[in-house]
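Engineer: Generate a structure from the sequence data that follows.
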Amino acid sequence: MRRRSLALAVAAGGLGAATNTARAQEPWPVRVVRLVVPQAPGSPIEIPTRIIGDRLSRSLGASFIIDNRPGAGGGIGSQHVAQQPADGSVFLATSAGIAIVPTLQPALNFDPIRDLDPVSLMCDVPSGLLVRNASPFASLAQLLAHARVRPGDLTYASGGVGSANHLAGALFAALAGVEMTHVPYRGVSQAVNAVYAGDVSLIFGSTLELLQHVRQGQARILGVTMPERVPALPEVPAIAEQVPGYAAPNWFCLMAPKGLPERLLNRLNAEMAVIRDAPDLQARMAEGAATARLDGPGPLAARLADEVPKWRKVVADAGIRPD
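Structural biologist: I've put the predicted structure just below:
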């Protein structure tokens, strides 16, 4: 009897292991997964999104594709995802701008904490105050001195009203006590090109996209938006060194329609935990002075809880209105 019980126990254990293996290898519930980017094509969010999407396509057996849905400072694409079924067929790949949408786009009746489930932060991305190489400003101190003598003369580009780079500029002007003119474009790529063409004075942009241009001698970064200097750019001062209290860190994240089944959320995060150490992702993040996260829903939920009220105050104080 003891031998028979032992044999049954071993068999049951083997069956359990086989069942777990089968579950681990179950196909993703849909064949095509849309990663909605609420910005125009060419935005820096697409850099980590494409790398992560390609890896997930291979490991989960579904095609993860980017679906650009710009408009309303990211509100159009974000609201679209919130209205989709929570079946693993669609996710939102967005930036820190998601924390601005509920304040600046009240007509959408959208709130990321209420209407979406956090999946994970993708990466932390410093932003920099960038000017073209032919700019007369060689330092942040020079730029600030000019702004104080000639109020409103400096212009700053953004990917649209309410975008993360718009709010970074508005916060800078408020804390520095200067006036700058905001010039919105239909996407970050157009805004950056306007800086290089000399149409506008500067932009607050993601280092993931901008550093390659700096290294090519097209532009220079006068300061970073993180509270302190970035280890990858030790020679570039933090803006807070000239403007005390300034901090506008950028970050990219993945969110899902409300009610994503826990088994899908857990499986997705297990796969992304492996991707976090992938050489191609690590190399691309390092190249852009960014830090890969892919650390699950908890840190993203905490980030949103902090950022939504912060940017609500910035929007109110600056009197920013939607287009």
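Engineer: From here on, just use CA atoms for contacts and neighbour counts.
Structural biologist: OK.
Engineer: What is the subsequent helix or strand relative to the longest strand seen in the chain?
Structural biologist: As assigned by DSSP state E, the longest strand anywhere in the chain is strand 116-125. Of the helices and strands lying after strand 116-125 in sequence (DSSP states H and E), the nearest is strand 127-132.
Engineer: run this one through as well so I can compare:
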Amino acid sequence: MRRMALACLAVAGLWQGVVPVARAAGADAASSCSALRIVVPFPAAGPADLLARTLAQGLHQRRGVTVVVDNKPGANGNIGIDAVRRAAGDGCTLLVAPAGNLTINPTLFPALAYNVERDFRPVSLLASSPNVLAVHPSVRAGSVQELVALAKRANPPLGYASPGVGSGLHLAGELFRQQTGIALLHVPYKGTTQALNDVVGGQVPILFGTLPTLAQFIRSGALRALAVTQAARSPAAPAIPSLAEQGVRGIEVSSWYALLLPRATPAPVADALHADVRAVFGGKTVREELARQGMEPVAGTPDALATRIRQESAGWAELIRTHGIKAE
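Structural biologist: I've put the predicted structure just below:
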């Protein structure tokens, strides 16, 4: 987490000393905002926070206004998201949220105060990063095939750690178990740090994690990466083979982060913000810095984001109901 915090400062530093330029085309649609607030529903130093601070610096540069990142953790991200739902639709309050909050939580927490489709206007995907299947070095498996063979012989079943019941990484493990037909024991933790510590310490043999979180441990040899949980290798980690190329198909689970506004925000305001996102995350320096953190900038259209949220929500809902997964 310290490394991610330093990365946040590094990305923010890319913008230091730059004299504000003319306002971006279309920015007048949001000219009523003397300041912008970007809400991140998790503590500082994580991937969502890094992206929010990158966007904040870029918006400040392009619009010449103060941009504040407001970390509002709690209730698995639901507190911060609900705060944006209740904000005025004037384009001054923005939300940067991970995929799980938009596509998994609505099924996992049926009593949520917000409805993603009803209460938010999609603006853009910001970035994605691959999830990684990793093992402790003591595990005698150098490939997915070897891990599957080992798991089939194991009694009791091998355990895999995740940051919590219903998290995207928990569900990635369930998909892996389902597609390979092996028995695995889910070991949930209250957050990524605890799960990671126990796998690095050898208490649990297997972990599904995000590349930005695991990268330094993979490089140091504290963890062995067996696969990215998708069909093709990731440009962010080209040396790590995919699940599909090792014979496990039908799993496409990446971590991605999106920008949304309260639903009442006028379309021209959202369109101007989308143009800003494309400019900020399309910059060569920002792209290179995020790539070093294991993330790939993806400034997609609002319609593409809406479609992705809708499709992934349906897929996760089916998996959650089939396996009877309940939030804890």
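Engineer: so how far does the longest strand of structure 1 sit from its counterpart in structure 2?
Structural biologist: Superposing on structure 2 places strand 116-125 of structure 1 at an average distance of 1.0 Å from its equivalents, by mean Cα distance after the TM-score superposition for structure 1.
Engineer: neighbouring contacts of that strand?
Structural biologist: Under the criterion Cα atoms under 8 Å, 6 or more residues apart in numbering, residues 48, 82, 206-208, 249-260, 265, 269, 288-301 lie in contact with strand 116-125 of structure 1.
Engineer: which residues in structure 2 does it align to?
Structural biologist: The aligned range for strand 116-125 of structure 1 in structure 2 is 120-129, by TM-score structural alignment.
Engineer: try stretch 297-304 of structure 1
Structural biologist: Under TM-score structural alignment, the match for stretch 297-304 of structure 1 in structure 2 covers residues 302-309.
Engineer: could you pull out the helices for the stretch 201-328 of structure 2?
Structural biologist: 211-220, 267-281, 284-292, 302-323 (DSSP state H, counting those that start in this stretch).
Engineer: Nearest approach to residue 58 of structure 2 belongs to which of those?
Structural biologist: Shortest distance between residue 58 of structure 2 and the helices of the stretch 201-328 of structure 2, using Cα to Cα, is found for helix 267-281: 5.5 Å.
Engineer: buried sites along that closest one?
Structural biologist: Neighbour-count burial for helix 267-281 of structure 2, with 16 or more other Cα atoms under 10 Å as criterion, is recorded at 269-278, 280-281.
Engineer: How about stretch 242-254 of structure 1?
Structural biologist: 243, 246-254.
Engineer: Neighbours of residue 139 of structure 1, how many?
Structural biologist: As a burial measure, residue 139 of structure 1 scores 15 neighbours (other Cα atoms under 10 Å).
Engineer: I figured it was touching residue 235, is that so?
Structural biologist: No: the pair residue 139 of structure 1 and residue 235 does not pass the contact test of Cα atoms under 8 Å, sitting 11.7 Å apart.
Engineer: Residue 223 of structure 1 reaches residue 239, doesn't it?
Structural biologist: Yes: here residue 223 of structure 1 reaches residue 239: they are 5.0 Å apart, a contact under Cα under 8 Å.
Engineer: how much space between the residue nearest to the spatial centre of structure 1 and residue 38 of structure 1?
Structural biologist: The centre of structure 1 sits closest to residue 252, judged by Cα atoms, centre = their mean, with a distance of 2.0 Å. Relative to residue 38 of structure 1, residue 252 of structure 1 is positioned 12 Å away (criterion: Cα to Cα, to the nearest Å).
Engineer: Could you tell me which residues touch both of the two?
Structural biologist: 93-94.
Engineer: What range does the strand or helix carrying residue 150 of structure 2 cover in structure 1?
Structural biologist: Of the helices and strands defined by DSSP H and E, residue 150 of structure 2 is found in helix 144-153. Mapped onto structure 1 using TM-score structural alignment, helix 144-153 of structure 2 spans residues 140-149.
Engineer: how far out from the middle of the chain is stretch 303-311 of structure 1?
Structural biologist: For stretch 303-311 of structure 1, the separation from the chain centroid amounts to 14 Å (computed by Cα atoms, centre = their mean, to the nearest Å).
Engineer: Ignore what I typed, I meant stretch 57-64 of structure 1.
Structural biologist: 22 Å.
Engineer: in the stretch 51-200 of structure 1, which spans are helices?
Structural biologist: If you assign secondary structure with DSSP H, counting those that start in this stretch, the helices in the stretch 51-200 of structure 1 sit at 75-82, 101-104, 112-115, 140-149, 164-176, 188-197.
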